[in-house]
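My questions are about this predicted structure, shown below with the sequence.
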Amino acid sequence: MRRPFRRVPRRQPGPQAFHTVTVRQRIVRLTLVGGLTLLALLLLLTTLDVKRKKADTAEERPKKAVSRTVPSIPRLNVPPAYDTTRGWEITGVSPDHAVAVDTDRVAYVERVDDERFRVRTLDATTGERTWDGAPWWPLFPGDRYPRLLSVAKDGEEYFVAWSYGRPDTEERKPPQPLISLDIYKAGDGTRRRVELPWPNAPVVRGSGPGIVVSDGKATSAVVDPATGDVVKAGTGSLGYPKGCENCRKLTEVHGLTDKGLLVGGVREFWVRGGWYSRKTAPKGTDAASGVPASLARGHLLARWQPKKGAKDARTHQVWALHDAANGKAVAQVRCRKPAIVPSEDPQLVASPNGRYLVAGRLAFDLEEKKGYCFEEPDGTDPLTLTTVTNDGVAYGATSARNVTDALTRGGEPVQVDLTTGVPDPLPDNVRLASGEGTSTGLFRWTDAKDVPHLIGYARRGGG
């Protein structure tokens, strides 16, 4: 006979059982939460790693910049040729800025966070942002800005941001020092990264059709901005001119011309595989006395001694501007020998159209094939010229120690019309431009909070 169904009463758990269940539930929940947190962190790290690797690829297209309109800009005391009511301003910029002449773009380095930087560009005339490069990590601590320069090759202009140091790795043995170069096409911001092992602090120049890295002596490497290819040159591959003993003393790579490396010794200089200074010495100079100073826009500035027996041989030097393609002197001028030799040779600065060049107390007009030396007859009160416009108006200061001093309001500001060669004084409180675009002057200033500013003022008449 089948037994009837009987409900068995459920046993009630005691206090200890409740405690056990609760602990187990908490363990499960904590495990789930911990797993989800770990998974989220892994996803975040993976994403950051992917972004960083993407930013360090060989070539990269930048993001289209979002333009920023400045409602008002400070009105600094500047020369009257600039209109302080028309212009633009950016803040927190790097000490360096570069101008691409053909595209009339200004590039600068901006800090992204404590460790990363990026290159940004804007239209020099309107101030409209053009493109923004992706953030990247330099090879030295983030308390210093990477350096910035411009270079042009075959009609294409590039901006180059570079840093030097040791990569940050977990290896016990310190890695070899590197030069890291981020090369951007000025027109669209396409980026190429080149890393070059380099044992000692480098000298990096961009005054020719390539980026020249040297040790300040005879060892160098040339980086092609278009392809990223690197060609190294040592002491044994510099093509010393036959019979030139001076060329083998204190040999130094000074830059790059369209024909090859520009190399100099204690006296005399040459272009590897090209011309030799002794054969292209300016008229009235000692052919074995040439010393190269700087390159810009296809021209070389060099210092020469007058021929022995000349009336001013003991008191004067000849400064000549040479065509870097063939070494021929385009213009020359005599200047008094300085009482103290400057620590740096004067650096050539060209007008945007390339007709005029200035360097320290020197100025040249390529169209008129004329040179100027702005100093008193006894060599006192020399000018330090900083920039020159397409109209041939050069700006600078007397009694300034160097270009940096003139740009930070040292000395007494002046302007010089190179069509007449006559300097005119400017008010003492005038600030000089640190660069020139096609129709814009670039001015730097630092506010009361130590924030650096870069301002572009339109030039009246656009010249």
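Cool, the structure landed. Numbers count the residues shown, from 1 in each chain.

CA atoms for contacts and neighbours, from now on please.
Will do.

I'd guessed residue 456 sits against residue 444; true?
No - if you go by CA atoms under 8 Å, residue 456 and residue 444 don't touch, sitting 9.0 Å apart.

So the two - more neighbours on which side?
Taking neighbours as other CA atoms under 10 Å, residue 456 and residue 444 compare with residue 456 leading, 30 against 22.

Look at that one and tell me its secondary structure.
strand (DSSP: H, G, I helix; E, B strand; the rest coil).

can you count the residues close to the closest residue to it other than its chain neighbours?
Closest residue in space to residue 456, ignoring its immediate chain neighbours: residue 442 at 4.7 Å, by CA to CA, 6 or more residues apart in numbering. Look at residue 442: counted by other CA under 10 Å, it has 22 neighbours.

again with the one 10 residues further on
Applying the criterion other CA under 10 Å, we find 16 residues in the vicinity of residue 452.

OK, contacts around it?
Each residue near residue 452 by CA atoms under 8 Å, 6 or more residues apart in numbering is listed here: 91-94, 444-446.

let's see it at 10 Å
90-95, 444-446 (CA atoms under 10 Å, 6 or more residues apart in numbering).

quick one: contacts for the nearest residue to it once chain neighbours are set aside?
Excluding the flanking residues, the one nearest residue 452 by CA to CA, 6+ apart is residue 446, at 4.4 Å. Residues in contact with residue 446 (CA under 10 Å, 6+ apart) are 91-92, 452-454.

Could you say which of the residues you listed is surrounded by the most neighbours?
residue 454 (20 neighbours).

Run a quick neighbour tally on the nearest residue to residue 417 once chain neighbours are set aside.
Excluding the flanking residues, the one nearest residue 417 by CA to CA, 6+ apart is residue 393, at 4.6 Å. When neighbours are defined as other CA under 10 Å, residue 393 has 20 of them.

ok, and here's another one to check against it:
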Amino acid sequence: MRTTRAALAVILAGVLVAGCGADGDGGPDKSGAGRGEGAHGSLAKLTVPAAYDSGRGWDQVLDWVPEDAAADPVATDGETVAYLVRSGDGYAVQARDGATGEVRWTGAPYRTPPMAPDAPGAVEIPGVGIVRQGGRTYVVVWATGERTGDALGKSEDVVQVGIYPADASGGSVAPLHRVSVTVDTQESAVEVRDSGAGLLIMWRDAGHHSAALDMESGKVTRYDDAAALIPGCESTTCLDSRAVAVTVKGPVINGAQGGMGVPDGWRGEDVAPEGVEAGRTFVSGEQNGTLTGVHDGRFVARWRQAGDSGASVRSAHDLADGRLLASTACEEDGQEPELPPAASPNGAYLAQGTVLFDVKAGKGLCLAGDETRRSVRIGAVSDSGTAYGVTYPESSARSVVELDASTGSPKVLPEGTLLPAATLDGAALFTQRENGTGLRLSVRLEK
């Protein structure tokens, strides 16, 4: 799923200003050609990487987004930028042409379910993403809340999802499907992400649970006992396994003690890169290979390297058949929180955290630190193979860096340079918190 997350640069925001400037009207207009939300004015003054023109592009400010929001409601597939604006007592999805800033369509009002009073975590706001399935692209919006019970039924936690065609036009576009998925938020927050063949909702309640949502039909398939799907696997080995992605042949299961695969399809030991421990090699029953992220029909995995070094191998694969696309040895400190994968709009490059893959050339690059060098975590990569990231850990002064995938040599950018939250076809998306007054989304074109 093409969605920006608040991890490296934190994403999102709001006042349309295409070219030199445009008026704002406080929200989308009824025709779908709205000019955005917030004050009008010229383009925000930004310090951006040298490949981008700070004077060409457009801005959008969303003044409703709270300062402590858990994530930012914006997504891009490299061509379209979709985000949420306020609409009456709810929200509306708005989609713009990434290059011109022209509003392509605005959705009908989306009303979120009421927030459960005891839900854990930071402030929840609706999320938005872009998902591809069956050759078609969809914009999805979701929110977690509580479906109120009645005299006979109890209240229950739900994730409410609206599915829109990305190629829609006009105003008040109705969703193709409105779906509510029953979940439980007592033990953990709910995670919504690209399944590889639709949308995947994941949560924990006395074990791992997943629900796959089909974009075409709106059908929900639940995986409440992933261990039962693994043929011939002992319960002690498979207990607490979880469905982490979906293919046309079924779900991809991550084993609780390692190992991954599709029960009626590919197996991790058959698609493992060279130099890793494959299969069941430990007395404890551990297997090797863990899927760590999915992006547009491909996934990234982590493996234990063969031998006693304790190092890892990272790899990129095709989700449908598990086919290996690229790999690299990469020893990590084990304390790095996992980030969603990022990819170039043309699909030639795929990154997650400290690894960057050139999937066309079949090469991988490790950017993990060592005794003398800090790690670099990739947040975005362009079609030309220029990657942008930040140094890690964040406890020390953070620097924005860029590097060429062909050389792998990071270059620190001048202080104050913004990290692209995502790359588009011929542009980049930048986001800034507005000091308690919302979020600013800025697209700047390549020179």
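Structure's in. What do you need? Everything numeric in this text was worked out from a predicted model, so none of it was measured.

Can you calculate the TM-score here?
Remark: TM-score between the superposed chains equals 0.79 [TM-score structural alignment, normalised by the length of the second structure]; 384 aligned residues with a CA RMSD of 2.7 Å.

before we move on, back to that, enumerate every residue touching the residue nearest to residue 456 of the first structure.
The neighbours of residue 442 of the first structure, taking CA under 10 Å, 6+ apart as the test, are 87-89, 97, 99, 106, 124, 432-436, 454-458.

What's the match for it in the second structure?
Matched across to the second structure, residue 442 of the first structure falls on residue 429, judged by TM-score structural alignment.

What helix or strand is that match located in?
Assessed by DSSP states H and E, residue 429 of the second structure sits inside strand 427-433.

one step back: ok, the residue nearest to residue 452 of the first structure to residue 90 of the first structure distance?
12 Å (CA to CA, to the nearest Å).

Kindly report the same for residue 203 of the first structure.
29 Å.

Repeat that for residue 29 of the first structure.
In terms of CA to CA, residue 29 of the first structure sits 52 Å off from residue 90 of the first structure.

Mind checking which of those two has more residues around it?
Neighbours were counted for residue 29 of the first structure and for residue 90 using other CA under 10 Å; residue 90 has more, 17 against 12.

Now check that one against the second structure: what is it aligned to?
Match for residue 90 of the first structure (TM-score structural alignment): residue 60.

Is that match within a helix or a strand, and which one?
Residue 60 of the second structure is located in strand 52-62, with elements delineated by DSSP H and E.

Specify the angle between that strand and strand 427-433 in degrees.
Strand 52-62 of the second structure runs at 50 degrees relative to strand 427-433, counting by axes from the mean of the first three to the mean of the last three CA atoms, to 10 degrees.

what packs against strand 52-62 of the second structure?
When contacts are defined as 3 or more CA pairs under 10 Å, 6 or more residues apart in numbering; DSSP states H and E, strand 52-62 of the second structure packs onto strand 21-22, strand 41-42, strand 80-87, strand 427-433, strand 439-446.

Next, count neighbours for residue 167 of the second structure.
Neighbours of residue 167 of the second structure under the rule other CA under 10 Å: 13.

ok so, going back, for the helix or strand following the strand holding residue 60 of the second structure, list every residue counted as buried.
Helices and strands here follow DSSP H and E; after strand 52-62 of the second structure, the next one along the chain is strand 74-76. Of the residues in strand 74-76 of the second structure, 74-76 count as buried by neighbour count, 16 or more other CA atoms under 10 Å.

what does residue 353 of the first structure align to in the second structure?
By TM-score structural alignment, residue 353 of the first structure lines up with residue 346.

Helix, strand or coil: sort out its match for me.
Per three-state DSSP, residue 346 of the second structure ends up coil.

who touches it in this structure?
Applying CA under 10 Å, 6+ apart to residue 346 of the second structure gives the contacts 78, 382-384, 424-425.

OK, contacts around the residue lying closest to residue 376 of the first structure once chain neighbours are set aside?
Nearest non-adjacent residue to residue 376 of the first structure, counting by CA to CA, 6+ apart: residue 382, 6.8 Å away. Going by CA under 10 Å, 6+ apart, residue 382 of the first structure touches 335-336, 338, 360-362, 373-376, 397-401.

Identify the residue spatially nearest to the equivalent of residue 130 of the second structure over in the first structure, adjacent ones excluded.
Using TM-score structural alignment, the equivalent of residue 130 of the second structure in the first structure is residue 150. Nearest residue to residue 150 of the first structure, sequence neighbours excluded (CA to CA, 6+ apart): residue 159, at 4.5 Å.

Spit out the contact partners of the aligned residue in the first structure for residue 221 of the second structure.
By TM-score structural alignment, residue 221 of the second structure lines up with residue 231 in the first structure. When contacts are counted by CA under 10 Å, 6+ apart, residue 231 of the first structure touches 212, 220-224.

again, only using 6 Å
221-222 (CA atoms under 6 Å, 6 or more residues apart in numbering).

So it lies in a strand, does it not?
Yes - counting by three-state DSSP, one finds residue 231 of the first structure located in a strand.

what's the spacing between it and residue 254 of the first structure?
With CA to CA as the criterion, residue 231 of the first structure and residue 254 of the first structure are 16 Å apart.

quick one: the strands in the stretch 201-350 of the first structure?
Here the stretch 201-350 of the first structure has its strands, by DSSP state E, counting those that start in this stretch, at 203-205, 211-214, 220-223, 230-233, 252-257, 260-264, 269-271, 291-296, 299-304, 316-323, 329-336, 349-350.

Give the aligned range of the second one in the second structure.
Here strand 211-214 of the first structure aligns to the second structure at residues 199-202, judged by TM-score structural alignment.

Over to the fifth one?
Residues 242-247 of the second structure are where strand 252-257 of the first structure aligns, with TM-score structural alignment as the criterion.
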